[in-house]
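Peer 1: only the shape, not the letters, is given here:
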């Protein structure tokens, strides 16, 4: 009985620590500091952002999509010095931490939970867009399957009429974590590329299921092609393991 109770107290204490606002904020600051170190200590090429930059310079919000695997450098995949962006995160512990980190870089976030209806989430997102705020979303988040694009960016593009841009990055010296998305973790003092490409398809107002599926696959292919291109540019084999 003593052992069971003792174990229960230990688990409860760990949970309290993990759920502590102070602890979570401390961890978020440490993560953000590491991401800044990676970016500042490395040499980066930023390619293909001319159209996106021009739009946000004019106050035009856009929809930015990427794979969940390439989230760690997300604060550098949008010109935060030019315009605001709001990202969609999960309300689960890992997603909440990602949101805290992004907020430290000046990004706004909306937490997506199983209790929040898609209609309510879309209403909140479209409200941000009407305020001139761009939207960022991991197309296969928050739980995957890995690199399977959801229809959510398409629906928001159709409803808002805003242009969609795929973004990604890669780095020569990095490894992939053992998570569902094989999270890409670049190391400091490396070389990397940050790529952007517009998705030029339009989503018809009355698109049927077959049209939506074809467009979903097209956006998925763009994200895969762009990420593979970034990997090749830094000398990595696309979808490689630890580097």
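Peer 2: Right, received. Where do you want to start? In this text, all values refer to a predicted model and were calculated from it rather than measured experimentally.

Peer 1: every contact and neighbour count from this point should use C-alpha atoms.
Peer 2: OK.

Peer 1: residue 45 and residue 22: what is the separation?
Peer 2: 36 Å (Cα to Cα, to the nearest Å).

Peer 1: and residue 43, by the same measure?
Peer 2: Note on residue 43: its distance to residue 22, by Cα to Cα, is 34 Å.

Peer 1: of the two, give the one with the bigger neighbour count.
Peer 2: residue 43 (14 against 11; other Cα atoms under 10 Å).

Peer 1: would you check that that one makes contact with residue 191?
Peer 2: Yes: counting by Cα atoms under 8 Å, residue 191 is a contact partner of residue 43 at 4.8 Å.

Peer 1: grab the longest helix from the chain for me.
Peer 2: Of all segments of type helix in the chain, defined using DSSP state H, the longest is helix 209-233.

Peer 1: which parts of that helix are buried?
Peer 2: 212, 215-217, 219-220, 222-224, 226-231 (16 or more other Cα atoms under 10 Å).

Peer 1: cool, and stretch 179-195?
Peer 2: 181-188, 190-195.

Peer 1: included below, for side-by-side comparison, is a second structure:
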């Protein structure tokens, strides 16, 4: 399939033609981490991950729909593996695979409001995985200064060339002692810090 290859080249070109600013901690440690961003800001996430892991060792939770399959094949060009499914369909299987991957030493990439929304609402999957494994969470925002925004449910953002990609990410957060609603609110608050 040629589309994922072309998409991977397009992503690399967008990254290369933008300035980059990382408003992020220097390190997130060596333990398996859950990296999370909103579904609409997913496109350039691999580069934030590769800032911390020179050799990628991660599985990204991706929808089992057709668009998810395209994303899955595209991110393989960045050295990332996938877990196919969603928090709506096959929820238990996906959750168990995510937990197993963390215990096996993989980082996890997840969109807390994916794959179908509601936009900017945190589903239970990320909380359950973090609590079951005691894994910490790094929350990521990707804010380009110039971008196209689709009219999809997630208002998907595609950076334009010749702007600046601003990456904001938290230090690793441990939610194991928090109630579910408190954890949900903390995740949402940190993912909306730089929302205009």
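Peer 2: Nice, thanks for sending it over. Just so it is clear, the structure is predicted and the values come from calculations on it, not from any experiment.

Peer 1: superposing both, give me the TM-score.
Peer 2: TM-score of the superposed chains, computed with TM-score structural alignment, normalised by the length of structure 2, equals 0.91; 193 aligned residues with a Cα RMSD of 1.7 Å.

Peer 1: so which elements touch the longest helix of structure 1?
Peer 2: Counting contacts by 3 or more Cα pairs under 8 Å, 6 or more residues apart in numbering; DSSP states H and E, helix 209-233 of structure 1 packs against helix 152-160, strand 164-171, strand 191-199.

Peer 1: format the ones you listed as TSV; extra columns: distance to residue 78 of structure 1.
Peer 2: Output for these, formatted as TSV (distance: least, Cα to Cα, whole Å):
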stretch	distance to residue 78 of structure 1
helix 152-160	17
strand 164-171	8
strand 191-199	9
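
Peer 1: looking at these, which is buried most?
Peer 2: strand 164-171 (a mean of 26; mean count of other Cα atoms under 10 Å).

Peer 1: in structure 2, point out the residues matching that strand.
Peer 2: Taking TM-score structural alignment as the measure, structure 2 aligns residues 137-144 with strand 164-171 of structure 1.

Peer 1: contacting residues for the counterpart of residue 5 of structure 2 in structure 1?
Peer 2: Alignment note (TM-score structural alignment): residue 5 of structure 2 maps to residue 29 of structure 1. Contact analysis of residue 29 of structure 1 by Cα atoms under 8 Å, 6 or more residues apart in numbering lists 101, 104.

Peer 1: on the three-state scheme, residue 29 of structure 1 is what?
Peer 2: helix (DSSP: H, G, I helix; E, B strand; the rest coil).

Peer 1: check the one 5 residues further on too.
Peer 2: When classified by three-state DSSP, residue 34 of structure 1 comes out as helix.

Peer 1: the helices in structure 1, which residues?
Peer 2: 2-19, 21-41, 50-57, 93-104, 118-130, 152-160, 209-233.

Peer 1: spit out the contact partners of the equivalent of residue 127 of structure 2 over in structure 1.
Peer 2: Counting by TM-score structural alignment, residue 127 of structure 2 lines up with residue 154 in structure 1. Contacts for residue 154 of structure 1 were tallied using Cα under 8 Å, 6+ apart; they are 203, 212, 215, 216.

Peer 1: and the second one? What does it align with in structure 2?
Peer 2: Residue correspondence, TM-score structural alignment: residue 212 of structure 1 in this structure matches residue 180 in structure 2.

Peer 1: tell me how far its match lies from residue 18 of structure 2.
Peer 2: The spacing between residue 180 of structure 2 and residue 18 of structure 2, counted by Cα to Cα, is 38 Å.

Peer 1: then residue 149 of structure 2?
Peer 2: Taking Cα to Cα, one finds residue 149 of structure 2 at 17 Å from residue 18 of structure 2.

Peer 1: repeat that for residue 128 of structure 2.
Peer 2: 36 Å.

Peer 1: number of residues surrounding whatever residue of structure 2 lines up with residue 88 of structure 1?
Peer 2: Mapped onto structure 2 by TM-score structural alignment, residue 88 of structure 1 lines up with residue 61. When counting by other Cα under 10 Å, one arrives at 26 neighbours for residue 61 of structure 2.

Peer 1: and residue 61 of structure 2, what does it touch?
Peer 2: Neighbours of residue 61 of structure 2 in contact, by Cα under 8 Å, 6+ apart: 82, 83, 84, 85, 86, 94, 98, 108, 109, 110, 111.

Peer 1: apart from its neighbours in sequence, what residue is nearest it?
Peer 2: residue 83 (4.8 Å; Cα to Cα, 6 or more residues apart in numbering).

Peer 1: and for the one you found, the neighbour number?
Peer 2: Residues near residue 83 of structure 2, counting by other Cα under 10 Å, number 22.

Peer 1: do residue 86 of structure 1 as well
Peer 2: Using other Cα under 10 Å, residue 86 of structure 1 has 22 other residues around it.

Peer 1: and for residue 44 of structure 2?
Peer 2: By the measure other Cα under 10 Å, the count of residues near residue 44 of structure 2 is 20.

Peer 1: hang on, the earlier thing: can you give me the distance of the residue nearest to the match of residue 212 of structure 1 when sequence neighbours are not counted to residue 134 of structure 2?
Peer 2: Distance criterion Cα to Cα, 6+ apart; nearest residue to residue 180 of structure 2, sequence neighbours excluded, is residue 127 at 7.1 Å. Distance of residue 127 of structure 2 to residue 134 of structure 2, given as Cα to Cα: 10 Å.
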